[in-house]
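J.: Sequence first, then the predicted structure, then my questions.
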Amino acid sequence: MFTIRIHIIGGSGSGKSYIAALLSGKLGIPHYDLDDIFWHNQSNEYGVKASEEARDRQLKKIIEFDSWIVEGVFRAWVEPSFAAADKIVVLMTPLPVQEERIWKRYEERITDIVPSKKRETLEGIQNLLAWNKEYNLVKLPDLISRWDYKDKMILVRDNLDLLEFQLI
């Protein structure tokens, strides 16, 4: 059995969860959604963060495994995962595609077409869209331009193109 550690980042709606699940099945290794670590999903309110100690402890457990795929939009607190990763996939899906996916996901969740632990609101989605635009146009390009991990990075504009890369 081979070992590989993959970290996937990209804006909301870029396809991180989709490609993580696809790769997990293809490679036979577990994947972890960083939202499940960052947010306090048992809270009665939407948008409550988990404690930093709990979040960091959970991330440390994950990156100690031989093989994993983690995915999330986060940057600063996931530095240990970037350092431990063999490959870092950066999804640069076009912003209009991401926005369409965010709206579709919201509609599916509020109509219970897709079950969700998240309790989103219209105001929350509007805030997410604004945040995601800045992330994609400013924060992510800035991170990439000054990153120490360029040798591990795979930049992908269409997430299915990732399947053509030799990850192992």
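T.: Structure received.
J.: Only C-alpha atoms from now on, for both contacts and neighbour counts.
T.: Fine.
J.: what's the span of stretch 138-157 from first residue to last?
T.: End-to-end distance of stretch 138-157: 16 Å, with CA to CA, to the nearest Å as the criterion.
J.: just stretch 46-55 next, same as before
T.: Termini of stretch 46-55 sit 17 Å apart (CA to CA).
J.: Quick one: distance of it to the chain centre.
T.: 16 Å (CA atoms, centre = their mean, to the nearest Å).
J.: Now do the buried residues in that stretch.
T.: Judged by neighbour count (16 or more other CA atoms under 10 Å), stretch 46-55 contains these buried residues: Tyr46, Ala50, Arg55.
J.: before we move on, which element is the first one in?
T.: If I follow you right, that is Tyr46. For Tyr46, there is no enclosing helix or strand under DSSP states H and E.
J.: for stretch 132-141, which positions count as buried?
T.: By 16+ other CA under 10 Å, the buried positions in stretch 132-141 come out as Asn132, Lys133, Tyr135, Asn136, Leu140.
J.: end-to-end on it?
T.: 13 Å.
J.: Contacts for it, please.
T.: Residues outside stretch 132-141 that contact it (CA atoms under 8 Å, 6 or more residues apart in numbering): Gly10, Gly11, Ser12, Met92, Leu95.
J.: Go through the buried residues of stretch 46-55 and say which is closest to Arg75.
T.: Lowest distance from Arg75 to the buried residues of stretch 46-55 (CA to CA) belongs to Arg55, with 13.5 Å.
J.: Pasting the second one now:
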Amino acid sequence: MIHFDFAASNLQVKSSAERGAAHTVPRAIPLAIYWIILMKRLHVLGGPGSGKTALAKIICELSGLPHIELDHMAYADSDFFRPRCREDRLAAVKTYSSKEAWVAEGVYFSWIGRSLKYADRIYHLTIDQVERQRNIDAKLSLRFPERDERHARHLAMLSLSNSEYDALYKNRIEGFLKPVRDKLIIVHSMEDALKEFGTLRAN
């Protein structure tokens, strides 16, 4: 269930799935409900800690679209040290991308070409590296509160990936996205992405 507070300067979205946690998003977001009727397949990508999952969850809660977490397809139990083979990843992407509606999100690019091809809109979150690292630290602290060896391994891996992401985007990902640039939206924050729904509706 979603609760809206239209009286506030910003829209308060409270998700029952988040056990009462409130997300503050721009007031323009109700327009997304109408826009989603036409745009039913969305792909969100960006570096580690850029807010992909948070944005996808809000969109899915507002629209009712199914949430596709690519981490589950890339790794067994989302454990970054248990990767699935490329064939399994491609098969999983083929399955969901053939469906009528979805919101897929993940850092990946080399094996999600079919998802980008069939997406109605693609968002690339270009969050500052320092902010991404803060988000990584916070997320892993929640996932591994005991800060054991698993926490240390995942932190080291994600921190390295984060430090390399901007160069990777410039050298490889940007070119990979050229065939779909007509439906690609570059945003600098989750709030910017949500505002974009209102802009599309106004146009």
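T.: Yep, it's here. Because the structure is predicted, anything quoted here is derived from the model rather than measured.
J.: Tell me which of the buried residues of stretch 132-141 of structure 1 fall in helices.
T.: Of the positions in the buried residues of stretch 132-141 of structure 1, Asn132, Lys133, Leu140 sit in helices, assigned by DSSP state H.
J.: Between the residues you listed, which sits nearest Ala85 of structure 1?
T.: Nearest to Ala85 of structure 1, judged by CA to CA, of these is Leu140 at 18.1 Å.
J.: Structure 2: helices as residue ranges?
T.: So, for structure 2 - with DSSP H - the helices run 30-35, 52-63, 70-74, 86-97, 113-118, 129-143, 149-168, 174-176, 190-202.
J.: want to try CSV for those, with distance to Val13 of structure 2 as columns?
T.: Formatted as CSV, these follow (distance: least, CA to CA, whole Å):
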stretch, distance to Val13 of structure 2
helix 30-35, 10
helix 52-63, 8
helix 70-74, 25
helix 86-97, 27
helix 113-118, 28
helix 129-143, 21
helix 149-168, 29
helix 174-176, 33
helix 190-202, 12
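J.: contacting residues for the residue most central in space within structure 1?
T.: Centrality entry for structure 1: nearest residue to the mean C-alpha point is Gly72, 1.9 Å, by CA atoms, centre = their mean. Shown in contact with Gly72 of structure 1 (CA under 8 Å, 6+ apart): Ile8, Ile9, Gly10, Lys16, Asp33, Leu34, Asp35.
J.: Counterpart of it over in structure 2?
T.: In structure 2, the residue paired with Gly72 of structure 1 is Gly106, using TM-score structural alignment.
J.: Val97 of structure 1 too?
T.: For Val97 of structure 1, the aligned position in structure 2 is Glu131, judged by TM-score structural alignment.
J.: How much space separates its match from Cys85 of structure 2?
T.: Applying CA to CA, the value for Glu131 of structure 2 to Cys85 of structure 2 is 31 Å.
J.: And for Phe109 of structure 2?
T.: From Phe109 of structure 2 across to Cys85 of structure 2, the span is 15 Å (CA to CA).
J.: now Ala119 of structure 2
T.: Look at Ala119 of structure 2 and Cys85 of structure 2: by CA to CA, they are 24 Å apart.
J.: Could you report the neighbour count for Thr121 of structure 1?
T.: By other CA atoms under 10 Å, 12 other residues sit near Thr121 of structure 1.
J.: and what of Val70 of structure 1?
T.: Val70 of structure 1 has 25 neighbours, counted by other CA under 10 Å.
J.: Leu22 of structure 1 pairs with which position in structure 2?
T.: Match for Leu22 of structure 1 (TM-score structural alignment): Ile58.
J.: give the contact list for its match.
T.: Counting by CA under 8 Å, 6+ apart, Ile58 of structure 2 makes contact with nothing.
J.: Which parts of stretch 181-194 of structure 2 count as buried, going by neighbours?
T.: Neighbour-count burial for stretch 181-194 of structure 2 flags Leu184, Ile186, Val187, Ser189, Met190, Ala193, Leu194 (criterion: 16+ other CA under 10 Å).
J.: what's the answer for stretch 8-20 of structure 1, then?
T.: Buried residues in stretch 8-20 of structure 1, counting neighbours by 16+ other CA under 10 Å, are found at Ile8, Ile9, Gly10, Gly11, Ser12, Gly13, Ser14, Gly15, Lys16, Ser17, Ile19, Ala20.
J.: If we only consider those, which is nearest to Ile125 of structure 1?
T.: Closest approach to Ile125 of structure 1 among the buried residues of stretch 8-20 of structure 1 (CA to CA): Ser12, at 10.7 Å.
J.: residue in structure 2 matching that closest one?
T.: That one, Ser12 of structure 1, aligns with Pro48 by TM-score structural alignment.
J.: ok now do its match, which residues does it touch?
T.: Pro48 of structure 2 neighbours (CA under 8 Å, 6+ apart): Val107, Arg132, Gln133, Ile136, Leu158, Ser161, Asn162, Tyr165.
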